[in-house]
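Student: Fold the stuff below for me.
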Amino acid sequence: MDNARTRWASLEVEDWTPTRETLHMWLQIVGKIRMAGSPFVNHWWHVTLALTARGLGTGPIPIDGRILDIEFDFIDHQLTLRTSDGRLERFALQPMTVAEFYRRTFAALAALDVEVRIHPAPNEVDPAIPFADDVEHRSYEPAQVHAFWTQLIQADRVLRQLRAEYRGKASPVHLFWGALDLATTRFSGRPAPVHPGGAANCPDRVMVEGYCDELSSAGFWPGGGREGAFYAYAYPEPDGYREVAVPDGAFYDHQLQEFILPFETVRQAEDPDALALEFLRVTAAAAARLGTWPPVERTRAGSGRD
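Tutor: Down below sits the predicted model:
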């Protein structure tokens, strides 16, 4: 098997559900710290986490004239907290309750003389157990978390390519810790109908702001299908969008109201990158074409793609 295929790790959703659900809550805690310390950016882009060479991180958070940076290290399995005055705190990522992770994280912040307040309960999950009370989620399997991170590395690469091919307004490739998905979003430049909201344990104003402009979004979600899935959707969804022809193995999920391409289908393909990109490009082009988006210079010089 060539290197291009072996980079795509197999990770059964059912096998790592306990660890994924625990990690999800830990990521929400750190994501909320970033949100509390960062100025607001449209569509909630200031709350997200980003892929790093060792795991997932906040990037720079301005705190009291300093910079705070928090990183989940999925190689040595540590949470590392750094400040721009040269101070550092870390602790091991290992089986522990969400309540214990919450306590340790804020103890590390206190040791760095960082004061920050967050809403101490998760969003977009039900039930939303307050972090300090969550002794239910406690699993951490390092090999599973590392495999998840390698999935993100592959997804990040193809999503970055998709984003690079569009000259209009587009989000970075970033991880939203609410639903735990890695995503990038294109915008037509026109306002969208008011979103109805309805996400679990999440104020409607969050979805209203996130979807205030007409968009086409794509990403990778580790909780769908057998091994996770790439997805694509448009808001508002134009007529005929769900009937668009997509690559073999992909399909429109009427319950989720989005196109799905199972991760295992990509992983087993002769050229995984080519299949994932074909899916992402076809669905993005259909959203713009069927939604009659205003003309923009959609391609980088030399890319040769819409």
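
Student: C-alpha from now on. contacts and neighbour counts both.
Tutor: OK.

Student: Give the next helix or strand downstream of whichever helix in the chain runs longest.
Tutor: The longest helix of the chain (DSSP state H) is helix 142-164. Counting by DSSP states H and E, the next helix or strand C-terminal to helix 142-164 is strand 174-176.

Student: Could you identify the helix or strand that succeeds that next one?
Tutor: Going down the chain from strand 174-176, the next helix or strand is strand 181-191, by DSSP H and E.

Student: So which other helices or strands are in contact with the helix or strand that that next one is followed by?
Tutor: Next helix or strand after strand 181-191 toward the C-terminus (DSSP H and E): helix 204-210. Packed against helix 204-210 by the contact rule (3 or more Cα pairs under 8 Å, 6 or more residues apart in numbering; DSSP states H and E) you find no helix or strand.

Student: Can you list the buried residues in helix 204-210?
Tutor: Neighbour counts over helix 204-210 (16 or more other Cα atoms under 10 Å) mark V206, M207, V208, G210 as buried.

Student: before we move on, what about stretch 233-247?
Tutor: Across stretch 233-247, burial judged by 16+ other Cα under 10 Å covers Y233, A234, Y235, P236, E237, Y241, R242, V246.

Student: Same list, the residues you listed, but as TSV with distance to W177 and secondary structure please.
Tutor: Output for those, formatted as TSV (distance: Cα to Cα, whole Å; DSSP: H, G, I helix; E, B strand; the rest coil):
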residue	distance to W177	secondary structure
Y233	19	strand
A234	20	strand
Y235	20	strand
P236	23	coil
E237	24	coil
Y241	28	helix
R242	27	helix
V246	28	coil
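
Student: Proceed likewise with the subsequent sequence, for comparison:
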Amino acid sequence: MEKRILDYTEWQDTADTLHLFLQMAGKVKIERSEKRPGWGHIRMPLSIDGIGTGIIPGNGGSFEIYFNLRQHHVDVQDTNGRKSRIPVEDGLSVADFYAQLMGALEYIGEPTRINTTPQEFHVQTPFEQDTRHHSWDRQAVAVYLDNLHFAYRSLTRFLAPFRGKVFTPQYWFGTMDLSGTVFAGQAAPYGGTDQIGVNCFDEKFVEYGFWPGDVNMTKPAFYGMPYPFMAAIDSYATMLKPEAAVFQPQLNEFILTLEDAFAAPDPEQAVVEMCRSSFEIVQRIDRWADLDWITEPMTYPAVPSSG
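Tutor: Prediction:
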């Protein structure tokens, strides 16, 4: 793939607009879906052409909201054949998109009221009032989609062999990242009271993902976030691979920037190395009870080479 990198500052207006558009769809999914542990019900699957909600329970059927980031439109459709399409172009504000999305849901018979305050976002203007965000740079969106596909391939290589409970990489609308998680199956009660944390941080896990940067850290990067959180890794720092990967105490996360991954001879393998080495460090500091079973090698036969 072509190695294209966007610093968040280079496409912030479009990134924020896209983020808020996707948040609306995610909030519809929250309201309609059966609840799962760890907010598993709000994850949004990546596809070749974009990001969608997946199947959402409806009124006697099902529906979905799909963002085609290649053709630049959003389809709202149900299992009864009703469909509404929203073209996305530069100048379409968050407020205008919100009105059109609500209208599309009404049209297919699935009106849904949502909390219109942005989630985990640096601006709290309600969707229906936000005329500030209205940018749509098609080239930047294409780069972002390419990077999501690279992240999906890389993270899947690491996550696929694990046994037990694993979230494969999908999109999280709150923080605009694509991530998957390995769970220990061991309770680890959360000390806070916020709704997001209480329903997320309740068992040991390590989340691995990619996010495109934000107002606090503008470089797109891969991360590994252990829970319970770690403030330091001390003498184990030398185990972290590749050399460009770091542990950032202020984030409680392992970090490998997209730029550093792309600079490696094998970019996907560089991401896998960061994931594997950081997972090993986590186990050195706090070994999971059933680690041997969770990491037991699979026994599938090797794929035969073509003649």
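
Student: In a markdown table, list the buried residues of stretch 233-247 of structure 1 along with distance to T6 of structure 1.
Tutor: Shown next, in a markdown table, are the buried residues of stretch 233-247 of structure 1 (distance: Cα to Cα, whole Å):
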| residue | distance to T6 of structure 1 |
| --- | --- |
| Y233 | 28 |
| A234 | 32 |
| Y235 | 35 |
| P236 | 37 |
| E237 | 36 |
| Y241 | 33 |
| R242 | 32 |
| V246 | 25 |
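
Student: Quick one: residues contacting the aligned residue in structure 1 for S93 of structure 2.
Tutor: Under the alignment by TM-score structural alignment, S93 of structure 2 pairs with T97 in structure 1. Contact analysis of T97 of structure 1 by Cα atoms under 8 Å, 6 or more residues apart in numbering lists T22, D134, V135, E136, H137, R138, S139.

Student: Please report how far T97 of structure 1 lies from P130 of structure 1.
Tutor: Using Cα to Cα, to the nearest Å, T97 of structure 1 is found at 12 Å from P130 of structure 1.

Student: can you pull the contacts of T116 of structure 2?
Tutor: M24, P126, F127, E128.

Student: returning to that earlier point: quick check, nearest of the buried residues of stretch 233-247 of structure 1 to L275 of structure 1?
Tutor: Proximity of these to L275 of structure 1 (Cα to Cα) peaks at V246, which lies at 10.3 Å.

Student: Tell me the spacing between that closest one and A276 of structure 1.
Tutor: For V246 of structure 1, the distance to A276 of structure 1 equals 11 Å [Cα to Cα].

Student: Over to E14 of structure 1?
Tutor: Between E14 of structure 1 and A276 of structure 1 the distance is 23 Å, computed by Cα to Cα.

Student: and the two? which has more neighbours close in?
Tutor: Set E14 of structure 1 next to A276 and count neighbours by other Cα atoms under 10 Å: A276 wins out with 26 against 12.

Student: Grab the nearest non-local neighbour of the more buried one.
Tutor: Excluding its sequence neighbours, the residue lying closest to A276 of structure 1 (Cα to Cα, 6 or more residues apart in numbering) is V266, at 6.4 Å.

Student: and the gap between the equivalent of N123 of structure 1 over in structure 2 and S278 of structure 2?
Tutor: Aligned counterpart of N123 of structure 1 in structure 2: Q119 (TM-score structural alignment). Distance of Q119 of structure 2 to S278 of structure 2, given as Cα to Cα: 29 Å.

Student: neighbour count winner among the two?
Tutor: Remark: of Q119 of structure 2 and S278, S278 carries more neighbours, 30 against 16, as counted by other Cα under 10 Å.
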